[in-house]
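> quick one, fold the following:
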Amino acid sequence: MSLPAPQGVSSPTFKAPPLDGSLAFPELLDYNAIHSAKHTLFRYDDLDNGGFRTISWEEGVAAVHTAGHYFKKFIQGEAPITIAILANTNSITYFAVITGLMRLGFIPFPISTRNSAAAVAHLIKSTDSRHLIVSRDPSLQKVADTVCHQFWEAEGGDKITTIPMPCFNDLFSTKPGRYEPLPSVHPDWSQTAFIMHSSGTTRFPSPIYATHKHLLHHAVRPYYGDVDLCGQVYGSQSAAMYHVMGFISITNSTATGSIMACFPPVEPPVKPTAEHVLSSIINTGTTIVATIPSFLVEWARNPQAVEALKATTAVAYASGPLEKEAGDTLVANDILLLSVYGLTESTVSLVLPNSIPVEGWEWMKVARNVDVAFVPTDEQDVYRLYVKDGPLHSPAVLDTEIDGVKAFDTKDLVQLHPSNRKLFKVYGRADEQIMHSTGEKTNPVPIEAGLVLDKHIAAAMMFGRAKFQPGVLILPTPEETFDPNDTTRLAEYRTSIWDTITKANEQAPQHSRIYKEMIIVANPAKPFEFTVKGSLRRKAVLKAYEQEIESLYKTVDEASETDIVIPRLWTLKNVVTMVRDIVTAVFQQNIGDTDNIFLAGGDSLTATSIRNSVLRAIRKSKVVPVAVIRALPHNFVFDLPSIAAMSAFIHGIVVGACAALGAGPATRNDEADEEGYPEIDSVPDLGRSLVKLRERGGEPPLIMLHGAGGLYFEYVFLAEKFRTAVWTMTVTPDTPLTSLREMAAFYFAKIKAERPTGPYRLASYSASSVLLVVLTKLFEGNGDEVVQAVILDHFPAMFMYSANKFGNPDPRVAENIKMMLDAGMSAIGDMMDRDAHGSTLRRSKNLLLEAWNGGPANEISRKSVGTIKAYLTAIAEFVYDLTTDETGAASMELMAQWMRTIKAPITVVVAAEGSVKSVAEEDREMWADLGTKRFLPDARVVFVKGGHYEFLTDDSVIRLLQEGY
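Model (predicted):
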């Protein structure tokens, strides 16, 4: 067969090596060092050197021989010997290590750093390795120690020799021509040259042996493509050298003269994130981008990234499916987008076609040197793919026969194009393996088998193709069936099966773990479909729940799986605690505050989980606007890969947001007495009585009055929820708390200074209901119009109800006011306990009660308690003076007469579990509306669900507050 794409025919620096079998792969390295000495082997980022530096073939091969001599000091015995590698290092150093071992005649076996100690021990034992090269980072050193100990115990005293991974400078400091060449080597073609391993989606990964014949087939493969790769800058940034995508870049460069573009050879190595890879593509002038789908999805949404990719020759992706929207966007921008299909055991698709098939970018052609068989399935146009043994390409694994020829069963299902049968695309796995957008794979079979052992689960089916992480559809047993729209029941059911899921997660690879929020419970109206044999009809079930699955992933994009306690006080210490809890929950083990989470085994999925958890916590805290959260760097976990670094960054974001909103002490760094602080979202700037949470042109803002504590933390979330302007009042040292009338006059002046003319919109919360009426009367008495007056979960008559319970005592008598204040504080505590947020409010309650009773307290605790006492006393005195009649009772009629002079429309919102529960049970029927209609028959009363605190965030309440604006 003729070679369609000869390589390097016009290159002045590269002479293509002989690929006729006269030289084995290790010999090709020396050939290039002699005949293509000045040709570039590597480019890597170096902004101080104009963007990149280069390493020539003669320099690279000098490092290969230097590496060989380094390892000869540690390895006893004659070749071939298998040498395992467990290292987190840069690609250039890894190249020299792999090829140096091969040049010695040894068999390199690179092992993924994502494997557990048990999996590494299994691989070493199954390949009879007795030497393990380990990098210096503590996490891998710990794995190596565990492996060596397990091996020593299991093998009756046999030992594994560990070898330190050399650094870049150890290998690349030797000048070409000044090193001692290694003895020549010419291995047999059937001899094992290289070992890789499978992904380990079953119990343990399996070794895959490639002979020198296989390596030659890898090397010759580009010659059956469409493009001369010589001089092309091939992007090797995305794939590790222990992955087949990384290793192929070595064989391609050796055979064709393509240039490997890599990250700089630094330690620890640069993490391949979408941002880092794109930057390196630009810096090194990468012309052929080889990457994973998840990066392409991110780049497709970034106009700057799209512009950078337009300058390349081609963009190829592998290791998983690509979302159609992202692919369409790239192709629409004239980017040559190529789908590549291959496995560790065998390559399949054509190397670098020169155009996209007219049928679509998803479709691929089989390489001209590869012989395949498409075996029909029971689905139209869907075939099981087999790769046959042949003279030009032989799979590393031959596990079956097709038409009398040995073949490799890929276990992949492919779809042939209906009109062009030479084109195919991946349809799925015959064994239902799920391919994620990260290139990682989940085998759902053992996980599902473990889940159905639970007595609450009738069936389980995992999903997650083309997504970052998997989820699971659960069919409850008949006695457990319920409507999943019942959120309370859903939470209970998830909790009931969580122990079983935890056990399944313990046996699954990290990227295959199921998070609590990734559980979809079947709707009784949409039952699962089963085959005659009783197995799930996967395609039908996935189709039926397609909408639920997509909705779930959209939700997860803004949330996470961890139930983390969110700080009410955002000190740096508390932020560190929160981030530490998040990282611990994601890793399911403790990580040091200064440890690099990626050296500890983190990957893109764990980074996503940590990021989502952090963003969820910040969003739920209501101290940072959504616009700020959305603007946070997508890769901040990669850029700040330790608990300490992330915490400092997050604390800075919160401090900045609080400063913009006028908050201060909530984020202070002085933590000597932090444990005594009340847990609140923000503490007001002591110099500002009026805080503008959100401005919008000249429209009238809604002015929120504070509750008994004098703070505005309950309203911070309105800055992001509201579409109209919203201001809030807060107590400062200047606020006159000795008289309610003086306080109202003070606020009146502050509002007038900011907004001299009306109309005005007011809302009160809790104990500020009377203050709202007094302030409204001031505005209306001044000739101003109050167009909206909303009283949230309170009504002035409630003060009369409480006073009459005690016989309407004179609040100016010390023992009387103490009794009344204690009762008021007790009511506040009861409402905190009843609220859905009770667990997070309980500490605030305890701190306030300690300060209330004269216990140890810091400045903020004392000030909060002082404000509550002064404010409630001023209200009690005002209500007593206003409503006490000649009999000494608080007169309902006097209160009604006073309130009915208001012109503004009044709306009262009543929370079902809020203030109304402070009324004695025998009186609740009469006081169900908090007494509103007895005083203001024309007032509007709105009943909502929730407790005294949680109802504020209800969407219906927020809409009500914005009515007409």
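
> going forward, measure contacts and count neighbours with C-alpha atoms only.
Noted.

> did I read that right, Ile195 in a helix?
No - read with DSSP: H, G, I helix; E, B strand; the rest coil, Ile195 is strand and lies in no helix.

> quick one: contacts for it?
Ile107, Pro108, Phe109, Pro110, Pro207, Ile208, Tyr209, Ala210 (Cα atoms under 8 Å, 6 or more residues apart in numbering).

> distance check, the first one against Met743.
Shown here: Ile107 relative to Met743, a distance of 84 Å by Cα to Cα, to the nearest Å.

> what does the fourth one give?
For Pro110, the distance to Met743 (Cα to Cα) stands at 74 Å.

> between these two, which has more neighbouring residues?
Pro110 (24 against 20; other Cα atoms under 10 Å).

> in this structure that one contacts Ala84, no?
Yes - counting by Cα atoms under 8 Å, Ala84 is a contact partner of Pro110 at 5.8 Å.

> run through the neighbouring helices and strands of the longest strand anywhere in the chain.
Scanning the chain for the strand with the most residues, using DSSP state E, yields strand 405-416. For strand 405-416, the packing partners by 3 or more Cα pairs under 8 Å, 6 or more residues apart in numbering; DSSP states H and E come out as strand 382-388, strand 400-402, strand 423-429.

> make a markdown table out of these and add distance to Ala491 and mean neighbour count.
Output for the helices and strands packed on strand 405-416, formatted as a markdown table (distance: least, Cα to Cα, whole Å; neighbours: other Cα atoms under 10 Å):
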| stretch | distance to Ala491 | mean neighbour count |
| --- | --- | --- |
| strand 382-388 | 39 | 23 |
| strand 400-402 | 48 | 15 |
| strand 423-429 | 32 | 19 |
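
> among the ones you listed, which is nearest Ala459?
Closest of those to Ala459 is strand 423-429, at 20.2 Å (criterion: Cα to Cα).

> what's near enough to touch Pro80?
Contacts of Pro80 (Cα under 8 Å, 6+ apart): Gly105, Phe106, Ile107.

> here's the other one to compare against:
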Amino acid sequence: MGVAPFSALLRWLASSRSAQAASGSQYVPAPRDGSLTLPEVYNWHYQHNPHQRVFLWHDHTGPVHLTYSDVIPAAQRAARYVAEAAGIELVDDMTPAKLVVILAASDTVTYATTLIGLSLAGIPVFPITPRFSASVVSKLVAVSGACHIFVSGEAAIQELAQEAVKVLSLSSDNTPGISIMPSYDDLYRVQSPLHPLPSRRYDPSALAIITHSSGSTSFPKPIPWSVRCTSNYSIVDAARDYVNEVTACPAIELFHAWGIMFLSFLPMTGYIMAVLPPSSPAVVPTADAVYQCMTECRAAYALAPPSLITQWSCDLNRYPYLRQMKGIVYGGRFLSRPVGDLVVKNGVRLHTAYGTTETGLISTIFRATDDEDWEYFEINSQLNGAILPNNDAEQSYRLVVTAGPTQALPVINSEIDGKDAHVPGDSLLPHPNKPGYWKVLGRVDDQIMLSTGEIVYPSSIESQLCQDERIKGAVMFGRGQSKVGVVIELDYASAAKEGEHDCVIDIGDMVMPVVERVNAMSPPYARIDRRLTIFAHESKPFTYSLKGTPRRALVMKDYQPEIEAAFQQYNAEASQTQSVPLIPL
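Predicted coordinates:
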């Protein structure tokens, strides 16, 4: 599809200027009608909003900010740096460029600026998490056909890239080169004059970026996003006015689809991204560092992973500032219900966002109003599709996202009414009293169907178990049985701090009260039986996904003998305790 048809097809969308313009006459919002691709939106801001703040952080000198007049030239330098190292010719037409991989732990500003520059130059990029093994990285690099890998300065990451290329060389003669990522100084602290990129047109169907799945349910999969896809995903429901609102994202991960999406929202919403100070190596986003970033930058909003919210919830000193904020949003993993209830009870405006790599953001960034229903989200009005009943006992629903003018689908796994569609695979539950409010029950693939016909969604229960620092991971089981059990991997280091690392049984007794507390919040059929609680062996550790959750299928395979033995013993004990009915004479 050419550029003109693409623009005409999308121009019917919201033609009026965004309501966000009311926030100030100096800011000119980019068109939200789809007439501009995402790289064209960045150029729009460079022309119309050169002094609009993009990034903000606080260092020893005080607040520091970068505007579009800083970021876009730096992004162009990043693109030229990459092109020169990888031997890519920069052209002014829609000729596809070779793909490059980023395998780095660079600071947010440097990483984001590089991604923006590659988008402007039309160079497709595949950001890969440095948490993967060399074997996984080599397979992802191979399937992408990358010509070059850019790494950050950490020795461990450089060794990871070298090992991945070494593994790749065993099966291919065409291996990519390796170069160091551009640094913040390379991009922003230069004296030489800027050499602008060639002015170019963008083919909406061309590959822009490859994202990878987290590996929660299977081997990490590369998922290609076209220019049209990235442009569609950047336009989200403006349920709130974010122009000039400081939004803290210091824990954002730009090798993950979640981080890439939040970066793409920035030019379409006008929010200012507060980050940790640029440095090499990058500052680790600990709970203290992230909170300090929020307070020093006076953030109105924040994106935070559930692990950080959990740590803040235990510190009363955090609440005075947290309750001043307009909202904190989390996503990607479940947040323990007791933790969420606690922070909301203390006046924090907590929100959940929901999306997938295959569909983009499904929810709004924040709900339109603040209330105590923090587990629920509202559907993003830009989304095409339908919500259909699963016809199960829980009265749950499934979302079907359909391809359309505002919705590109990089992965198609269904069809509805003759249209290509994608079904994310999560079961949703409507709010009992608020139409339009939904929450995620869990993945359909993970659900445990008991012999009684009842269905257990394990993810939220497992997440609540793992809120205890002594529990590293938990995987529930019981499909086809009358009861559910769990395999728990203990964090022996945490237990040892308390002098309780005598034996697994002792630690097991120690954490059983945690299981009992979680049981008290679960429906009767989803309660874990003590006799079906298995503790993982140190010789058979869990393997984890990018999200930090256990890879369920592998754990179930590794512990199948223990699970079968536990049920054999449980069933034997149950049969012995059953009373024999008397036969009347």
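
> can you pull the TM-score for these?
Their TM-score after superposition, calculated using TM-score structural alignment, normalised by the length of the second structure, is reported as 0.75; 483 aligned residues with a Cα RMSD of 3.6 Å.

> on that earlier part again, which one of the contacts of Ile195 of the first structure is nearest Gly225 of the first structure?
The closest of the contacts of Ile195 of the first structure to Gly225 of the first structure turns out to be Ala210 (Cα to Cα; 22.0 Å).

> quick one: map the closest one onto the second structure.
With TM-score structural alignment defining the correspondence, Ala210 of the first structure maps onto Trp225 in the second structure.

> ok, now Ala648 of the first structure?
Ala648 of the first structure maps onto nothing in the second structure, by TM-score structural alignment.

> what helix or strand is Ala648 of the first structure on?
Using DSSP states H and E, Ala648 of the first structure maps to helix 643-661.

> so what's Thr114 of the second structure closest to, chain neighbours aside?
Spatial nearest neighbour of Thr114 of the second structure, excluding adjacent residues (Cα to Cα, 6 or more residues apart in numbering): Ala78 at 5.3 Å.

> ok, now which ones touch that neighbour?
Contacts for Ala78 of the second structure were tallied using Cα under 8 Å, 6+ apart; they are Thr113, Thr114, Gly117, Leu118, Pro182, Leu187.

> does it sit in a helix or strand, and which one?
Counting by DSSP H and E, Ala78 of the second structure is found in helix 68-86.

> ok, now Val64 of the second structure?
strand 62-67.

> what is that strand packed up against?
Partner elements for strand 62-67 of the second structure (3+ Cα pairs under 8 Å, 6+ apart): strand 53-59.

> residues of the strand it packs on that come out buried?
Of the residues in strand 53-59 of the second structure, Arg53, Val54, Phe55, Leu56, Trp57, His58 count as buried by neighbour count, 16 or more other Cα atoms under 10 Å.

> in the second structure, point out the residues matching stretch 839-857 of the first structure.
The aligned range for stretch 839-857 of the first structure is empty, by TM-score structural alignment.

> do stretch 305-318 of the first structure as well
Counting by TM-score structural alignment, stretch 305-318 of the first structure lines up with residues 318-331 of the second structure.

> got the buried residues for the matching stretch?
Tyr319, Leu322, Arg323, Met325, Lys326, Gly327, Ile328, Val329, Tyr330, Gly331.

> closest one of these to Val344 of the second structure?
Nearest member of those to Val344 of the second structure, counting by Cα to Cα, is Arg323, at 8.8 Å.

> Trp152 of the first structure and Asp145 touch, don't they?
No - taking Cα under 8 Å as the definition, Trp152 of the first structure is not a contact partner of Asp145, at 10.6 Å.

> count of residues packed around Ser16 of the second structure?
Using other Cα under 10 Å: Ser16 of the second structure sits among 9 other residues.

> measure it to Glu296 of the second structure for me?
36 Å.

> and the residue nearest to Thr114 of the second structure, how far from His256 of the second structure?
20 Å.

> spit out the contact partners of Ser460 of the second structure.
Phe334, Leu335, Ser336, Leu441, Gly442.

> show me which helix runs longest in the first structure.
helix 859-883 (DSSP state H).

> ok, then the element right after that helix?
Heading C-terminal from helix 859-883 of the first structure (DSSP H and E), you reach helix 892-899.

> now the helices and strands packed on strand 405-416 of the first structure in a markdown table, with distance to Ser764 of the first structure?
Converted to a markdown table, those look like this (distance: least, Cα to Cα, whole Å):
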| stretch | distance to Ser764 of the first structure |
| --- | --- |
| strand 382-388 | 65 |
| strand 400-402 | 77 |
| strand 423-429 | 58 |
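
> quick one: closest of those strands to Ser551 of the first structure.
Ser551 of the first structure sits nearest to strand 423-429 of all those, at 22.2 Å, using Cα to Cα.

> how big's the offset between the closest one and the second structure?
Its matched residues in the second structure lie on average 0.7 Å from strand 423-429 of the first structure after superposition (mean Cα distance after the TM-score superposition for the first structure).

> what about that strand, distance to the chain center?
Counting by Cα atoms, centre = their mean, to the nearest Å, strand 423-429 of the first structure is centred 29 Å from the centre of its parent chain.

> in which helix or strand would I find the one residue sitting closest to the centre of the first structure?
Centroid-nearest residue in the first structure, with Cα atoms, centre = their mean: Thr608, separated by 2.3 Å. Following DSSP H and E, one finds Thr608 of the first structure within helix 604-621.
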